[in-house]
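>>> Attaching a predicted model along with its sequence, questions to come.
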Amino acid sequence: MTLLDERIWSLFKRHWRQTLTYWSAFFSFGLCIAFLGPTVLDLRCQTQSTLQQITWVFFSQQFFLLVGSSLGGLVKKTLPSSLLALLCCTLIISLVFAVIPLCNHVLLLAVAMAIAGLAMGVIDTIANLQLVKLYQKDSAIFLQALHFFIGLGALVSPLVADPFLAEDCCVLGANWTANSSSSSPSDLQHLRSSLAGHGVAIGNISQYPLHTDGVVVTRVSYAFWIMALINLPVPAAVLALMYHERLLPCSDNSQRLIDGDSLSSTSPSPTGDSHGSLFGCCNPAKLRGHPASFFILHAVGGAILFITDGIVGSYAGFVYTYAVSPPLLMGHKTAGCLDSTFWASITVGRLAFIYLSYRYTSPRLLTFSLVGVITVQCLLLIFYTSSVFLFIGTCVLGLCISSVFPSMLAFTEDMLDYKGCATTVLVTSASTGEMVLQLLVGSVIHSQGSYTFLLCCTISSFIGFCLLLLLLYVHHCLRHCSTDSSQNTDMKEKPETGGS
């Protein structure tokens, strides 16, 4: 290894099985989160539902992802229970992929997506939490890699689905003719791109008449069965790890590896709190008489991720709508590339930040990232009539914002002594922001026009940066108080030592 020092490399070699398992679980997460947008029109045909009905499937997935993120924190923070939960959730995702082609009613599809969202939320919390506990002060590097695998899965999913998507109307009515009011292939492409984000902008899609009764002609089922097969190695990897850690009944009856050095974080913390205790992380004793700061750190860290993940969701969901509206008036195919460009730049950014996390501290990376986000958003506002700059700005925005979540998670857990409580709060806050800000931005765009999309994202960026400054100030105050307290303790001990 030339990019990482021997200590980091030896840490990875010590925990490579668990690390690769959590990374593969996040690939499964990304695979599941990205398929719904491209396939939603074919799923509408399969369930013979209206566009307004099918877009509620998006909400079902997002809401239960939030619920799953919260439930993931309730799983006992030990390797056996977390791996069992991870095995169940990754297996559920494969089963959902296999079952979706059998859902012939929109309600059944919404239930399937709710179950998938629940599994995704649990994976999100557990994988982040366990990597933080494994690597602690070195977790930033491995968290960046973890979130890279979301992007990888999100890139693979649409590629698998694309060959099986209907190019024309996939429900042929009984009296359908070429001169009927059915939407053209270009209209369907426009609809598919509009829904490629998260399908919350249903106000602008009711103008497209689509058949709900007739013969269904779609081959999208093959895409889901292929994705189910692609995902199967992930629960197999979790099962292999459980066998290696001797957590299965068929494993060797000798002492479990986790009782040794497999998980250094399973040992009691210096403060006496066990990581396995659900409320052990809520002891603010580490903050040396400043319990209010304990809650401030959680609240501000969660608020930053609420804002930044909300920006990611809003930008991905509405950049296409903004591009095809005045004054840009891009073509549907060109504008449809913006969402893919954004997610690709996020994936590349996370890959680059794996190395940058090794060279620079999390506060520096967070400051650089949010300053970059603000700069790009301001330039997008200035050059709002330039289609070329919209593509450039989309690339740079994705690169800058890509590292915020893993860097914030590593930084907050470092301040709170890696007790794990912050992970649950931050993951849940991020999921909430992604869902809520999309709804808010969507309603503002619907009432005030597409230009307000950039304005909302810019204002959110400034709020996020102000919250980061507040977090850094609280961190500085805590370090200063801790230093003063240590000095006072040393001064009290010195006279006693001298008199003995």
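All right, it came through fine.
>>> hey, let's count contacts and neighbours off CA atoms from now on
OK.
>>> now the residue lying closest to Leu95 once chain neighbours are set aside: how far from Ser386?
Ranked by CA to CA, 6 or more residues apart in numbering and with sequence neighbours excluded, the top spatial neighbour of Leu95 is Ala228, at 7.0 Å. Separation of Ala228 from Ser386 (CA to CA, to the nearest Å): 41 Å.
>>> if you count what's nearby, which of those two comes out ahead?
Neighbours around Ala228 and Ser386, counted as other CA atoms under 10 Å, are more numerous at Ala228. The numbers are 23 against 13.
>>> Spit out the contact partners of the more buried one.
By CA atoms under 8 Å, 6 or more residues apart in numbering, the contact list for Ala228 reads Ile93, Ser94, Leu95, Val96, Phe97, Ala98.
>>> A strand includes it, no?
No. With DSSP: H, G, I helix; E, B strand; the rest coil as the criterion, Ala228 is helix rather than part of a strand.
>>> Next one: it relative to Ile92, how far apart?
10 Å.
>>> helices or strands next to the top helix by length along the chain in the packing?
For the chain, the helix that runs over the most residues, judged by DSSP state H, is helix 452-499. When contacts are defined as 3 or more CA pairs under 8 Å, 6 or more residues apart in numbering; DSSP states H and E, helix 452-499 sits against helix 291-324, helix 362-382, helix 421-448.
>>> which parts of the second one are buried?
Yep, that's helix 362-382 we're talking about. 362-363, 365-367, 369-378, 380-381 (16 or more other CA atoms under 10 Å).
>>> and stretch 65-80, how far from the chain's centre?
In terms of CA atoms, centre = their mean, to the nearest Å, the centre of stretch 65-80 is found 15 Å from the chain centre.
>>> Need the three-state assignment for His198.
coil.
>>> Go ahead and confirm it touches Phe58.
Yes. If you go by CA atoms under 8 Å, His198 and Phe58 touch, sitting 6.1 Å apart.
>>> In addition, the following structure is provided for comparison:
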Amino acid sequence: MKLLDERIWLLFKGHWQKTLTYWSVFFSFGLCIAFLGPTILDLRCQTHSTLQQITWVFFSQQFFLLVGSSLGGLFKKTLLSSLSALLSCTLIISLVFAVIPLCRDVVLLSIAMALAGKAMGVIDTIANLQLVKLYQKDSATFLQALHFFIGLGALVSPLVADPFLAEDSCVLGANWTANSSSSSDLQHLRSSMAGHGAALHNLSQYPLHTEGEVITRVSYAFWIMALINLPVPAAVLTLMYHERLLSCSSNSQRLLDKDSASSTSPTGDTDQGHGGLFSCCNPSKLRGRPATFFILHALGGAILFITDGIIGSYAGFVYTYAVSPPLLMGHKTAGCLDSIFWASITVGRLAFIYLSYRYTAPRLLSFSLVGVILVQCLLMIFYTSCVFLFIGTCVLGLCISSVFPSMLAFTEDILEYKGCATTVLVTSASTGEMLLQLLVGSVIHSQGSYAFLLCCTIASFIGLCLFLLFLYVQHIHTNCQTDSSKNTNMEEKPKTGGL
């Protein structure tokens, strides 16, 4: 039995260069999103800042990622504008990697990470938009592959950084032998801060020097990552050349005109709705839409707000949960949980490339969301088992890995690629990853580490309920569309008969 039928293969062959380019820019996204956690202590030494000050770098990256996601749809009106935005964003990521070792102040580092975050957000929206536009009803399989490359980049980044991280205190003060933290304490701090700096409430107990000689070698890691990322903007530039978007020849001008015309609908609308988040609220584009059209956007965004929030919360706090009572796991052992979680998400997305072709999106989403609930419930039941925490972490990553690409493809298909679904869903997911993680962190701080599992389980139930409501509204929306088309055909028949 063939893994993919001939039609899907022919579709890929017809758009292989564009598809591979969009996949590669998501590798840049993953490379950039995963390096900060492991390297944050060395960056603290480099900037002579406290732990509380350096964690603002996480917020800077996450906030501007959200801003970039909201604005990314503004660049989709033509292929030229989309590829130009991707080229500039991937170059910015390489540039940020290169200049991070030169940032000797935490404010400068935060500005650099803000630029990287905004570039990541634009990449997130544009790559999803362009693949959906390219493949439409067949986009689910290719979106699964797209999100696999995030995981691939997120796996490569820590591997590159690890050999260059300081084993002991990377700032040597006058009395460093008496007060410097041990290597096990530093490993504990790195693992605690791996989830975007979420676990801040236990950090003040570790006294770390801010003044003295800096002995970190982490600069080499960033320069290596800058070089690793350079083929990505080169791939975008190659695609622009292949599409004749770089020269001023007559052939290039005809292609540009054709590209502009293809982005114009028969009604003269130059954008079918896939603009920035704020352009989606244009009254001229919303007039005449049924209520179910807006409800589907809201429910789809809410589901991804929840599920991406669970991913961010679990990655951010599973280490804190593992080293706290009753598990009291060792620092090195617990530090593997976050890597296992992201590795299972990557493997899951690889597996769902095939499954998304074999099964419908509603079936995959139902399986995934029910699986997430079952795993969370079992984790709460066997909360004293270290072995089951590892098993549950792996299975949870596999189950939740496909929700974003499947939900995106399903929602766009229902709305017939006329709405702002991609921009709304990408922005909602980024918002959920940032805000839900902060909420869970505050609950853990006040109620204890077990509240981490309880919060994630409650969020999982809410996500499933929202999806069931989404299916119900989708059924109503489909019936409304069917009735509307029937009425239109009945009105046209008398006119035809009178000719």
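Perfect, I can see it now. Bear in mind that the values here come from a model prediction, so they are computed numbers and not experimental data.
>>> Show me what the residue nearest to Leu95 of the first structure lines up with in the second structure.
Aligned counterpart of Ala228 of the first structure in the second structure: Ala226 (TM-score structural alignment).
>>> how near is its match to Ser157 of the second structure?
Ala226 of the second structure is 11 Å from Ser157 of the second structure, by CA to CA.
>>> got it, and Ser184 of the second structure?
From Ser184 of the second structure to Ser157 of the second structure the distance is 22 Å (CA to CA).
>>> how deep is Leu86 of the second structure tucked in, by neighbour count?
Counted with other CA under 10 Å, Leu86 of the second structure comes out at 28.
>>> How about the contacts made by it?
Val25, Val122, Ile123, Ile126, Pro233, Val236.
>>> Which strand or helix spans it?
Per DSSP states H and E, Leu86 of the second structure falls inside helix 79-99.
>>> Tell me which residues of that helix come out buried.
79-80, 82-87, 89-99.
>>> how far apart are that helix and its match in the first structure?
Here the mean offset of helix 79-99 of the second structure against the first structure after fitting is 0.3 Å, by mean CA distance after the TM-score superposition for the first structure.
>>> Which element is encountered next along the chain beyond that helix?
According to DSSP H and E, the helix or strand after helix 79-99 of the second structure is helix 106-135.
>>> ok now that next one, how far from the chain's centre?
The answer for helix 106-135 of the second structure is 10 Å, by CA atoms, centre = their mean.
>>> Likewise for stretch 199-214 of the first structure?
On CA atoms, centre = their mean, the centre of stretch 199-214 of the first structure falls 28 Å from that of its chain.
>>> Do me a favour and get the end-to-end distance for that stretch?
24 Å.
>>> Ok, stretch 352-372 of the second structure next?
Using CA to CA, the end-to-end distance of stretch 352-372 of the second structure comes to 15 Å.
>>> Where in the first structure does it fall?
So stretch 352-372 of the second structure sits over residues 353-373 in the first structure, by TM-score structural alignment.
>>> Contacts for the matching stretch, please.
3-4, 140-142, 144-145, 397, 400-401, 403-404, 407-408, 410-411, 461, 464-465, 468, 472.
>>> Give me the buried entries from these.
Buried among these (16+ other CA under 10 Å): 140-142, 144-145, 397, 400-401, 403-404, 407-408, 410-411, 461, 464-465, 468.
>>> Select from those residues every entry located in helices.
140-142, 144-145, 397, 400-401, 404, 407-408, 410-411, 461, 464-465, 468.
>>> quick one, the one helix or strand Asp42 of the first structure maps to and helix 291-324 angle?
Asp42 of the first structure is located in helix 36-47, with elements delineated by DSSP H and E. Orientation check (axes from the mean of the first three to the mean of the last three CA atoms, to 10 degrees): helix 36-47 of the first structure against helix 291-324 gives 70 degrees.
>>> and the angle from helix 36-47 of the first structure to helix 106-135?
For helix 36-47 of the first structure against helix 106-135, the angle by the same axes, to 10 degrees is 150 degrees.
>>> average offset between helix 36-47 of the first structure and the second structure?
Looks like 0.5 Å for helix 36-47 of the first structure (mean CA distance after the TM-score superposition for the first structure).
>>> For the helix or strand following that helix, name the packing helices and strands.
Per DSSP H and E, the first helix or strand lying C-terminal to helix 36-47 of the first structure is helix 51-54. Contact here means 3+ CA pairs under 8 Å, 6+ apart; on that basis helix 51-54 of the first structure packs against helix 36-47.
>>> So what's the gap between the helix it packs on and the chain middle?
With CA atoms, centre = their mean, you get 23 Å for helix 36-47 of the first structure.
>>> Equivalent analysis for stretch 271-281 of the first structure, please.
Centroid displacement of stretch 271-281 of the first structure relative to its chain, using CA atoms, centre = their mean, is 26 Å.
>>> mind listing what's buried in it?
Under 16+ other CA under 10 Å, the buried positions of stretch 271-281 of the first structure are Asp273, Ser274, His275, Gly276, Leu278, Gly280, Cys281.
>>> I would like the residues contacting that stretch, please.
So stretch 271-281 of the first structure is contacted by 74, 76-78, 265-269, 285-286, 419-421 (CA under 8 Å, 6+ apart).
>>> now do 10 Å
Contacts of stretch 271-281 of the first structure with the rest of the structure, by CA atoms under 10 Å, 6 or more residues apart in numbering, involve 73-79, 133, 265-269, 282-283, 285-286, 416-422.
>>> List the residues that contact the aligned partner of Ala198 of the second structure in the first structure.
In the first structure, Ala198 of the second structure lines up with Val200, judged by TM-score structural alignment. Contact analysis of Val200 of the first structure by CA under 10 Å, 6+ apart lists 52, 55-56, 58-59, 194, 314, 317-318, 435, 438-443.
>>> how much space is there between the closest residue to Leu464 of the second structure other than its chain neighbours and Leu355 of the second structure?
The shortest distance from Leu464 of the second structure to any non-neighbouring residue, by CA to CA, 6+ apart, is to Leu369 (5.9 Å). For Leu369 of the second structure, the distance to Leu355 of the second structure equals 15 Å [CA to CA].
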